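Trainee: dropping a prediction and its sequence here:
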Amino acid sequence: MTKNDPYAALRFKEFNIFLLVRFALVFGWSMQFVVIEWQVYAMTNDELSLGIIGLCEFLPAFFLAPIAGHIVDKKEKRNLFTLCIALFSLISFGLYWLTSSSLEEAWDTNTILYSIYGLVFFGGVLRSFFGPTIFSLIALLVPKKAYPNAATWSSSTWKGASVFGALCGGFLIAWINVHHTLGIIFLLVMLALILVFQIGKKPILNTKTNESVKESLKVGLRFVFNDKVILGALTLDMIAVLFGGAVAIFAVFAKDILDAGPKGFGVLNAALSSGSIITMLATTYIPITRSTGKKLLVSVVGFGVCMIIFGASRLMWLSVLALFFSGVFDGISMVIRQTILQLKTPDEMRGRVGAVNSMFVGSSNELGALESGIAARLFGAPLAVILGGTVTLLTVAVIGLKNKPLRQLDLRQDVEEHYEEGKEES
């Protein structure tokens, strides 16, 4: 394995299996998100109902994340990952059952709607564990010298699965209806559950068995909030997703503004992520370690500008183009953030740092869905997106001026140190 090997992480069998598992899960989860958003909006014709979906997933994902990080650091990662997947399969089957014709005839609309909200809430509980578990597991599947490359491939897989999941979700709704699409999602989750057993159990690196939950959480939070680089990177991504994102109200754009229908809905979802795939695959060949902080700031600016264009557009081709380039910038931002976290987080704290990452970024997806739903209800969907993009640009300006360590960040020395440590491990 050479120093700049673009396939460094792929030379380890278990990491390849992990990528397959993650692809199946994210592909299914992305389809499920698209299908449920479409189904709920079709049932209610109310933008706020889309925001409620985000709130149901945000609340447990955010408030349980610190405890989940503590548990992840104390437990064996492969078995914990397996348990999360098994429980996720129950959610997928539940949604499949709720959309069956027999149940729709037996139950009234509100009962089905509240049941969907309940399963989404349960999914938020699982999300609080998925993030830190996956973040911790990656570092146990490859040596330190392959961390940056592993972060890139993992992020690329996540984005790739998001693209095809969103695209297939929209098209499958039109072709085989919501119920059968959810059946396919359940089968994907079961496939992931089978594959995960091909990964062996991993050692527990946090040996402080007497550390209380309160002490553990303080250590994790103190580490993140004392590191201006990590805190700045997480804050940037959180604000961009929270205010700049518009995924939760794509159904409104597709149905009421662009008149694109379910197929157009799938295309909009896919366009946002498709640019990210190209970008993240390119970063396996073109490292982002030089002037890393400046590249991160520029990428978030680009994302905000593209979302403003999307909000103002009334043409399908321009909307798709704006979302594609927002995906390009989002892909750069994601790779940089994941690389920063992998290089700067001590092994024994990965669960807790991954949990804080989930609180900042993962949960902001759901909170952003609530924000988008409320803003769309108050101002209309186009103005809500334009305002969100503007807030993103203002945030970049403030962090760029105030956070000098992030602005001047260059990761070449960190990569060199991990490469040398990896050579010693070998």
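Mentor: Right, received. Where do you want to start?
Trainee: make it CA atoms for all contacts and neighbour counts henceforth
Mentor: Will do.
Trainee: how close does the residue nearest to I399 when sequence neighbours are not counted get to S333?
Mentor: Spatially, and ignoring its direct neighbours in sequence, I399 is nearest to G232 (7.0 Å; C-alpha to C-alpha, 6 or more residues apart in numbering). Using C-alpha to C-alpha, to the nearest Å, we find G232 at a distance of 12 Å from S333.
Trainee: next one: G28
Mentor: With C-alpha to C-alpha as the criterion, G28 and S333 are 24 Å apart.
Trainee: likewise V320?
Mentor: Between V320 and S333 the computed distance is 20 Å (C-alpha to C-alpha).
Trainee: where do the strands sit along the stretch 201-350 of the chain?
Mentor: Assigned strands in the stretch 201-350 of the chain: none (criterion: DSSP state E, counting those that start in this stretch).
Trainee: which residues in it form helices?
Mentor: Remark: helices assigned in the stretch 201-350 of the chain by DSSP state H, counting those that start in this stretch are 213-226, 228-239, 250-252, 261-283, 292-312, 316-344, 350-357.
Trainee: hmm, who's touching stretch 101-119?
Mentor: Contacts to stretch 101-119, defined as C-alpha atoms under 8 Å, 6 or more residues apart in numbering, come from residues V40, M43, I52, I53, C56, I91, G94, L95, W97, L98.
Trainee: alright, now check it against this:
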Amino acid sequence: MSQALLLRHHRPFMAFWFARVCTASGFQMITVAIGWHIYQLTGSVLDLGLVGLVEFLPRVMFMLHTGHVADRFDRRRVAATCQVLQALVAGVLVFSSATDSASRELIFLMAFVLGAARAFEMPATQALLPNVVPKELFPRAVAASASAMQAATIVAPALGGLLYAFGSLWVYGPTAVLYIAACILMLGLSSSQQPASKAPANLENLLAGIRFIRSRPDILGAISLDLFAVLLGGATALLPVFAKDILLTGPWGLGLLRSAPAVGALLMSFWLARFPIERNVGRIMFTAVGVFGVATIAFGLSTSFWFSLAVLAVLGAADMISMVIRGAFVQLHTPDEMRGRVSAVNGLFIGASNQLGEFESGVTAAWFGTVPAVVMGGVGTLIVTGVWIRLFPTLAKRDKLH
């Protein structure tokens, strides 16, 4: 029955899915290029972390407004506008590469603009998905939608690393094309699927998403678990250091390392789309976060390129389980007129765990060394998992998503 329903809704969902593939591919390619570019220019692991911080700052600065915009205006057009802005960022980097005028300051500025565009794009696209598929198919759609990002993450970083061997221009150019393609696909979705809120842009409505999450302990526990676990355990920002100095590979190896978590995540997303998790969701989510921490420790201690790829794949699969459970749970328990604002707060937590986690990794690597920083981060993830089980017992014991 569910498969038949999915087929009836496949056209808008597939357009949405391919738009996600394009924008995720563009982001992965431009991230690989920016990371390698800044490390070439400065040779500083701290600058690698600062790039993540600069990308994260717009999520904090505009958090209240990004959710309101997603609830007040056509979510398709909001997402498409953000994709055009990201294409312009890639265009500026194309020009600076072609004229050999790229600088540390320019890359930081473009990272900020890129982060601002993604800050507005994320809540709009997250809030749009429940309007694309029926409610009974939403958990499957979350897994399938997540697979778009993971499919892109497998190919795009490796392709970006390979193209970078010919020069940064060869990465930034295709990235701009991908963002334009995503914009066209997003605008092709039916506008009738956007139920816009008419709430005025006052402080009370801007803070509604925060109040809603605070009033639901299980939702607060789910998204804060991701924040602190990935904040401590994320080692993405340090992959250029591992590729160049520890695993003794080049840009192509960096691309494969960035792709490896997505291989595990994509395979897991296919499994979850076919066999969604329906029972023991709390216990499974916490177990997945624990596996994420163990895999992080194993990666930090590895000196083998192929073993590193393997544990990164396990890390990605564990993260996908947690992400699908958390994403479906939050969206299913949020009224449609508030999904943009709640997604904006959730996006801040995700951004903190990723971009701010990159900054944390860069700082701890500068203080203690690259390998100790990653290992300590993995241990921190395990500690957070145990603490959160005690702080949010009803979440840990939750049986079903609904």
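Mentor: Okay, I see it. Keep in mind that what you see is a predicted model, and the values were worked out from it rather than measured.
Trainee: hmm, back to that, most neighbours, which of the contacts of stretch 101-119 of the first structure?
Mentor: When neighbours are counted by other C-alpha atoms under 10 Å, I53 leads the contacts of stretch 101-119 of the first structure with 25 neighbours.
Trainee: which SS class is A102 of the second structure?
Mentor: A102 of the second structure carries the three-state label coil when classified by DSSP: H, G, I helix; E, B strand; the rest coil.
Trainee: more neighbours: which of V320 and S333 of the first structure?
Mentor: Neighbours were counted for V320 of the first structure and for S333 using other C-alpha under 10 Å; S333 has more, 26 against 20.
Trainee: residue in the second structure paired with the more buried one?
Mentor: The equivalent of S333 of the first structure in the second structure is S322 (alignment by TM-score structural alignment).
Trainee: so who does that match touch?
Mentor: Going by C-alpha under 8 Å, 6+ apart, S322 of the second structure touches I284, M285, F286, A288, V289.
Trainee: one step back: any idea which of the helices of the stretch 201-350 of the first structure is most buried?
Mentor: Between the helices of the stretch 201-350 of the first structure, helix 350-357 has the highest mean count of neighbours, a mean of 31, where neighbours are mean count of other C-alpha atoms under 10 Å.
Trainee: that one vs helix 316-344, what angle?
Mentor: 150 degrees (axes from the mean of the first three to the mean of the last three C-alpha atoms, to 10 degrees).
Trainee: now helix 350-357 of the first structure on the second structure. Mean distance?
Mentor: If you overlay the two and look at helix 350-357 of the first structure, the average distance to its match in the second structure is 0.5 Å (mean C-alpha distance after the TM-score superposition for the first structure).
Trainee: which outside residues touch that helix?
Mentor: Contacts of helix 350-357 of the first structure (C-alpha under 8 Å, 6+ apart): 65-66, 68-73, 128-129, 131-133, 135-136, 217, 220-221, 224, 234, 345.
Trainee: distance between the helix or strand following that helix and the chain's centre?
Mentor: Counting by DSSP states H and E, the next helix or strand C-terminal to helix 350-357 of the first structure is helix 363-379. Relative to its chain's centre, helix 363-379 of the first structure lies at 16 Å (C-alpha atoms, centre = their mean, to the nearest Å).
Trainee: quick one, longest helix in the first structure?
Mentor: Ranked by number of residues, the top helix in the first structure under DSSP state H is helix 147-195.
Trainee: which strands or helices does that helix pack on?
Mentor: Applying 3 or more C-alpha pairs under 8 Å, 6 or more residues apart in numbering; DSSP states H and E, we find helix 147-195 of the first structure packed against helix 13-44, helix 77-98, helix 109-141, helix 261-283, helix 316-344.
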